[in-house]
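[1] Sharing a sequence plus its predicted fold:
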Amino acid sequence: MKDAKFIIGHILNNPSYKELKSRSECLEFTKLLSLNHQRLIAFCYVKNNILFFALLHPLGLQELKRDNNISMIKGLLKIYCSVNKDSKLAQISDIKFFVAKNLRFKKEAKILPKIVNFEKSKGEFINLAKNPQIYAKFEAIREKIKANLDANR
C-alpha cells in the first residue's frame, strides 16, 4: 500500500498539475525565510522566470527591498536549488516584490466581546411613590432586576 506522501508526490509530478507543483515549491521556499519575513509575505509565485512576492503591508515592501534582504533571498534560492535539482525555482532570474491591496482571505473576523452586566441591585427596595403610574414603573423595574438576577445565575 502506498503512503500519502508518495501519492501527493505523484500528483505534483503530473504535468497537468505543474502550477500546483510551482506553488508548493514557493511555499517550501518561503518557509526557509526568517519568521519575521514570513509574516510579511502573503504568497509568492513564479511567472516568466521571475519570483514575485505579494506582501501584506507597504512597510514589508520597504524591508524586503533592501539590498541585503534581496541578496539573502537569492542566496537561499541557490541553496534550495542545489538541494532540489529538478525545482522550477532553479530558472529564476529576478525577484520582485509588491503589496497586495485586496486580500480577502487574510482578513481576520472581528469577534465582539460579549458584554455582561452584573446586576448590583437585588430588587429589594421600598416603593414610596404616591402616583399610581410611577408606582407601576418602579414595580416593572423591580421585576426586570429580578429577571436579570435569575438569568445571570
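    That came through, no problem.

[2] C-alpha only now, for contacts and for neighbours.
    Will do.

[3] Select the longest helix from the chain.
    helix 132-152 (DSSP state H).

[4] Same question for that helix: list its buried residues.
    Using 16 or more other CA atoms under 10 Å as the burial criterion, the residues of helix 132-152 that qualify are 138, 142, 145-146, 149.

[5] then this one, side by side with the first:
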Amino acid sequence: MKDSKHIISLLKAQPEFAKLLIKDEINLFKAAYLTPYLQEQILFIFVKNQTLFFAAKHPAFCQEFNYTREQIIQTLRQYPQKFPTLSKLSEAKAYVPRHILAPKPIPTTEIKRYFSEHSKGIFINHSTNPEIHALFEKLRLAILRNQPTQE
C-alpha cells in the first residue's frame, strides 16, 4: 500500500502538475537558503522564461538583491537533486510590483458644515423703509423655518 506522500510525489511528477513541483522547490529554497530578513522582504517568487523572479516589498531590496543574485543561481546549480527544475534556470531578477510603487490615494472626506441658528426670530423690526422692512420679515420667516420643532 502506498502512503499519501508517495502518491503526491507521483502526481507532482506528472507534466500537468509541474507547477506544484516548482512551487515546492521555491518553498524549499526560501526555507533553506534565504535569511529571515530576506524572506520577510519578499512578497512572492515565481519562474518565467528560465528566470527566477523575486517580487520585493521595497525598492531598496532590489539593490541589495543585485549583490546576491549570482550566488542564488550558483546555489541552485550546486544542488540539482534538491532543485531539479530550479537548477536549470539561467538568471534571477528582483522587482517591485507596480501596486506597491504607486502612491496610495489619500482618502478625501467631505466635511459637512452645519451651523445652527442661534436667533429665535424674535426681534423688533424698527425699519421705516418698506423694502428693508420686508427683507427683515423674510429673514424672520427663514429663521423660524430653520428652528427645530419642539414637541
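    Arrived safely. Bear in mind that the values here come from a model prediction, so they are computed numbers and not experimental data.

[6] if we can go back for a sec, considering the buried residues of helix 132-152 of the first structure, which is situated nearest to residue 85 of the first structure?
    The nearest member of those to residue 85 of the first structure, counting by CA to CA, is residue 149 at 70.1 Å.

[7] What's the separation between residue 145 of the first structure and residue 7 of the first structure?
    The spacing between residue 145 of the first structure and residue 7 of the first structure, counted by CA to CA, to the nearest Å, is 64 Å.

[8] Number of residues surrounding the closest residue to residue 41 of the first structure other than its chain neighbours?
    Leaving aside its chain neighbours, residue 41 of the first structure sits nearest to residue 55 (4.5 Å; criterion: CA to CA, 6 or more residues apart in numbering). As a burial measure, residue 55 of the first structure scores 24 neighbours (other CA atoms under 10 Å).

[9] Next: the one 10 residues further on.
    For residue 65 of the first structure, the neighbour count with other CA under 10 Å is 16.

[10] One more: residue 26 of the first structure?
    When counting by other CA under 10 Å, one arrives at 21 neighbours for residue 26 of the first structure.

[11] And the one 5 residues further on, by the same measure?
    Using other CA under 10 Å, residue 31 of the first structure is surrounded by 12 other residues.

[12] same thing with residue 39 of the second structure?
    The criterion is other CA under 10 Å. On that basis, residue 39 of the second structure has 14 neighbouring residues.

[13] Give me the mean distance between whichever strand or helix holds it and the first structure.
    Counting by DSSP states H and E, the element that carries residue 39 of the second structure is helix 36-41. Overlaying the first structure shows helix 36-41 of the second structure at a mean distance of 1.4 Å from the equivalent residues (mean CA distance after the TM-score superposition for the first structure).

[14] Distance check, residue 2 of the first structure against residue 10 of the first structure.
    Residue 2 of the first structure sits at a distance of 11 Å from residue 10 of the first structure (criterion: CA to CA).
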